[in-house]
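Asker: Predicted coordinates and the sequence they were generated for:
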Amino acid sequence: MSETPDQAAEALRRGELILLPTETVYGLGADAGNPEAVAKIFEAKGRPRFNPLISHVADAVAAESIGAFDDKARALAEAFWPGPMTLVTPVKDVRRVCDLARAGLDSVAIRVPGHAGARSVLAAFDGPVVAPSANRSGRPSPTTFADAVEETGFAVAAAVDGGDCPVGLESTVISVLGGAVSLLRPGAVTRAEIEAVVGPLADGGEGHRSPGRLTLHYAPDAPVRIEAVEARDGELLLGFGPGVGDPRWSLSPSGDLREAAANLFRLLREADRTRPVGIAVSPLPTEGLGEAINDRLRRAAGHIG
């Protein structure tokens, strides 16, 4: 099952859901301005409605038609779009991004994805598309077409196969409100890269404006134990670095963080299918992209709160 971008755009116009490939993870997409269509996302995912959705658009011009950008937002957009970064700005057009998509907030989360297939769908649709990760709420995000279909394919009218997602983690979410820039969710665009564009970040006190902040999130069925030196009886170890665990289950045998990010959700899902007593994950560096990987692992283990 795989449709063309034009077929996916037509499904969106009918108020139906689609599977949308991006460079981060597969998304479950709907017309951002159609409350009935957006409600189908929450129903299919079992997602709480207080959690806002990210609106995906084809380019920065489209982004500025739905959000109010200041100079800092424009600098970040120029530096990192198209790509795995979401900006949270004051909302400009509440008709094109409905109240339910924004969780009733006066802000809107916007991204221009770096995946050519995603931008083809967005260009064909010619409007913002909300597309949270195409998993059932709380589970690991799908980074392959097959995993996306397995998770929420039952709910869609069209699915676009864009291959495996090369980034493998949800986008970095940055709030640009009231002249302050805050990191709400770490991702492939790192803290240091953001600060190189806009200077030191403010303390993040607006977490409710970002998705992906639940205490238990990205979790497989098996319990996850992090910073594990070795596996316990019945556990499957996801290693990191040379000589750590079985190479077949390593996030990155060479210790490369980008490889680890790309493999994280896929390996959590594959490990879960073996029905282990638990999934143990080796320690990973905390700097750079490691901040985002460790954030996802802590939430998978329920260690944030």
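Answerer: Sure thing, it's come through.

Asker: make it CA atoms for all contacts and neighbour counts henceforth
Answerer: Fine.

Asker: For this protein, which segments count as strands?
Answerer: Under the criterion DSSP state E, strands of the chain are mapped to 18-20, 27-31, 54-56, 85-90, 107-111, 129-130, 158-159, 172-177, 180-185, 224-225, 235-240, 250-252, 278-281.

Asker: could you say what helices and strands the fifth one packs with?
Answerer: This points to strand 107-111. On a contact count with 3 or more Cα pairs under 8 Å, 6 or more residues apart in numbering; DSSP states H and E, strand 107-111 meets strand 54-56, helix 60-66, strand 85-90.

Asker: Same check on the last one?
Answerer: The elements that strand 278-281 packs onto, with contact taken as 3+ Cα pairs under 8 Å, 6+ apart, are strand 224-225, strand 235-240, helix 257-273.

Asker: mind listing what Cys165 touches?
Answerer: The contact partners of Cys165, taken as Cα atoms under 8 Å, 6 or more residues apart in numbering, are Pro21, Thr22, Glu23, Thr24, Val25, Tyr26, Thr143, Thr144, Ala262.

Asker: ok, it to Val181 distance?
Answerer: Distance, Cys165 to Val181, by Cα to Cα, to the nearest Å: 28 Å.

Asker: before we move on, back to that, among the helices and strands packed on strand 278-281, which comes closest to Ser282?
Answerer: Ranking these by proximity to Ser282 (Cα to Cα) places strand 235-240 first, at 5.0 Å.

Asker: what's that closest one in contact with?
Answerer: Contacts for strand 235-240 (Cα under 8 Å, 6+ apart): 230-231, 245-247, 249-255, 260, 267, 271, 276-284.

Asker: Whichever of the residues you listed end up buried, select them in ChimeraX.
Answerer: Remark: buried members of the contacts of strand 235-240, expressed as a ChimeraX selection using 16 or more other Cα atoms under 10 Å:
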select :230,231,245,247,249,250,251,252,253,255,260,267,271,276,277,278,279,280,281,282,284
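
Asker: got another, please set it beside the one above:
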Amino acid sequence: MNTKQWIVDDGTDLSTTYPQLSQPAQLLRENEVVAFPTETVYGLGANAFSDEAVRKIYEAKGRPSDNPLIVHIASISKLDEIVQDIPEYAYKLMNEFWPGPLTLILPKKGNKLSTIVTAGLDTVGVRMPNHPVALKLIQEADVPIAAPSANKSGKPSPTHASHVYHDLNGKISGIVDGGATGVGVESTVLDCTTTVPTILRPGGVTKEQLESVIGEVTIDQALLEEGHAPKSPGMKYTHYAPNAPVFVVHGGVSFLQEIIDQYQKEGKKVGVLTTEEHLPLLHAHKVITCGTLTNLQTVAAQLYDVLRKFDEEDIDLILSESFPYDGVGEAIMNRLLKAAGNKVIK
């Protein structure tokens, strides 16, 4: 398969009409698969009404088909086609955070959506991405777009079009290149069908932000304790992993250097993921910075890119410093621990 590429600007000019999007929109209507930028990561899009189209997502990614997908829309008016029984507080969240990195789990309506999208569930995750290119593409396609991250299943999510090309060239019809994404980690997934709204996946909208709008929000037990099956799209299997094994180190910079020294005495080539503040204090085969502790949003934005950079290095393992769980730190640590397969050194 020849994977086409369309280069558009970074989405900062809201008046842009994006004539380049007519062909990828047509491909989506024809049940082909097209990758496109959002404010979180690049998505791998297909017509959410078509079993044929959605199967192509799973085939391209190598993703297990019992893992549901998030449906992307460009207008709240489109909700009525796919969901029902929307609670009033969900509308408050839409008004506050849409377009943006928040996915709402709502009761599915009728049988228009592909059952493959929902993995047979009677609910579906819906969001409106905060990226003009994504919104324009969905509008032009004129169908809701099912879209997980546009990477090979299990690998770090793509924050640049080059990441998508590396993983999926020859496996999908096209890639809309809109430059680097902004938030860097996927959307927060909030279950709106539980008695108390429940975070199934931490992401770009924090628990504190949600509670400032609607009051009490709880966290899925699967995020807090091992042994509970996760219910969110993108949380059922190991994800975000580079080629070398990852270990998350709790205990401060001096302890991290002790662990580095131990592995290097064994002849291991150690890669280290750290922040700009700690770079001068750490010495290993390869040290790569991932934002700053004073602004965890910079860590979120660079995390997947840095994990992919380690694949270009001659290393045996990766040691990552840990991050505070405040705000977006919850999402950062969630993704790091998923990349590490929950391997922690304390």
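Answerer: Looks like it came in fine. In this text, all values refer to a predicted model and were calculated from it rather than measured experimentally.

Asker: And the TM-score between them?
Answerer: Once superposed, chain against chain, the TM-score is 0.94 (TM-score structural alignment, normalised by the length of structure 1); 303 aligned residues with a Cα RMSD of 1.9 Å.

Asker: hmm, back to that, Arg298 of structure 1 is nearest to which of the strands of structure 1?
Answerer: strand 224-225 (8.8 Å).

Asker: Provide the aligned range in structure 2 for the closest one.
Answerer: Per the alignment by TM-score structural alignment, strand 224-225 of structure 1 matches residues 246-247 in structure 2.

Asker: residues in contact with the matching stretch?
Answerer: Leu317, Ile318, Leu319, Ser320, Ala339, Ala340, Gly341, Asn342, Lys343, Val344, Ile345.

Asker: doesn't Glu258 of structure 2 fall inside a helix?
Answerer: Yes: under DSSP: H, G, I helix; E, B strand; the rest coil, Glu258 of structure 2 falls within a helix.

Asker: what's around it, how many residues?
Answerer: Using other Cα atoms under 10 Å, Glu258 of structure 2 has 12 neighbouring residues.

Asker: Glu59 of structure 2 too?
Answerer: 14.

Asker: just Gly234 of structure 1 next, same as before
Answerer: 11.

Asker: pretty sure it contacts Val277?
Answerer: Yes: assessed by Cα atoms under 8 Å, Gly234 of structure 1 is found in contact with Val277 at 4.9 Å.

Asker: From Ala79 of structure 1, how far off is Gly199 of structure 1?
Answerer: Taking Cα to Cα, one finds Gly199 of structure 1 at 14 Å from Ala79 of structure 1.

Asker: Let me fix that, I meant to ask about Ala148 of structure 1.
Answerer: From Ala148 of structure 1 to Ala79 of structure 1 the distance is 30 Å (Cα to Cα).

Asker: These two: which is more packed in?
Answerer: Remark: of Ala148 of structure 1 and Ala79, Ala148 carries more neighbours, 25 against 14, as counted by other Cα under 10 Å.

Asker: Could you find the counterpart of that one in structure 2?
Answerer: In structure 2, Ala148 of structure 1 lands on Val164 (TM-score structural alignment).

Asker: contacting residues for that match?
Answerer: Ala35, Tyr42, Ala150, Asn151, Pro158, Ile175.

Asker: quick one: what's aligned to the last one in structure 1?
Answerer: Alignment note (TM-score structural alignment): Ile175 of structure 2 maps to Ala159 of structure 1.

Asker: Contacts only, for the closest residue to that match other than its chain neighbours.
Answerer: Among residues not flanking Ala159 of structure 1 along the chain, Leu19 sits closest, at 4.4 Å (Cα to Cα, 6 or more residues apart in numbering). Shown in contact with Leu19 of structure 1 (Cα under 8 Å, 6+ apart): Tyr26, Gly27, Leu28, Gly29, Ala134, Ala148, Val149, Gly153, Val156, Ala158, Ala159, Val160.

Asker: Please apply the same query to Ala146 of structure 2.
Answerer: Per Cα under 8 Å, 6+ apart, neighbours of Ala146 of structure 2: Leu44, Gly45, Ala46, Asn47, Ala48, Val54, Leu69, Ile70, Val71, His72, Val117.

Asker: Tell me the residue in structure 1 aligned with the last one.
Answerer: Pairing criterion TM-score structural alignment: the partner of Val117 of structure 2 within structure 1 is identified as Ala101.

Asker: Name the nearest residue to its match, sequence neighbours excluded.
Answerer: Leu53 (5.4 Å).

Asker: What is the neighbour count of that neighbour?
Answerer: By other Cα under 10 Å, 28 other residues sit near Leu53 of structure 1.

Asker: And it? What does it align with in structure 2?
Answerer: Using TM-score structural alignment, Leu53 of structure 1 pairs with Leu69 in structure 2.

Asker: Let me see the contact set for its match.
Answerer: Val117, Thr118, Ala119, Val124, Gly125, Ala146, Ala147, Pro148, Pro233, Gly234.

Asker: isn't the last one right next to Asn67, touching?
Answerer: Translated: Gly234 of structure 2. Yes: here Gly234 of structure 2 reaches Asn67: they are 6.9 Å apart, a contact under Cα under 8 Å.

Asker: Distance-wise, check Ser250 of structure 1 relative to Val121 of structure 1.
Answerer: Counting by Cα to Cα - Ser250 of structure 1 and Val121 of structure 1 are separated by 34 Å.

Asker: repeat for Val129 of structure 1
Answerer: Counting by Cα to Cα, the gap from Val129 of structure 1 to Val121 of structure 1 is 9 Å.

Asker: quick one: which of the two has more around it?
Answerer: Each of Val129 of structure 1 and Val121 has its neighbours counted (other Cα under 10 Å); Val129 has more, 33 against 25.

Asker: tell me the contacts of the counterpart of that one in structure 2?
Answerer: Under the alignment defined by TM-score structural alignment, Val129 of structure 1 corresponds to Ile145 in structure 2. Neighbouring residues of Ile145 of structure 2 by Cα under 8 Å, 6+ apart: Gly45, Ala46, Asn47, Ala48, Val71, His72, Ile73, Ile138.

Asker: Kindly report the same for Asp246 of structure 1.
Answerer: By Cα under 8 Å, 6+ apart, the contact set of Asp246 of structure 1 is Leu237, Leu238, Gly239.
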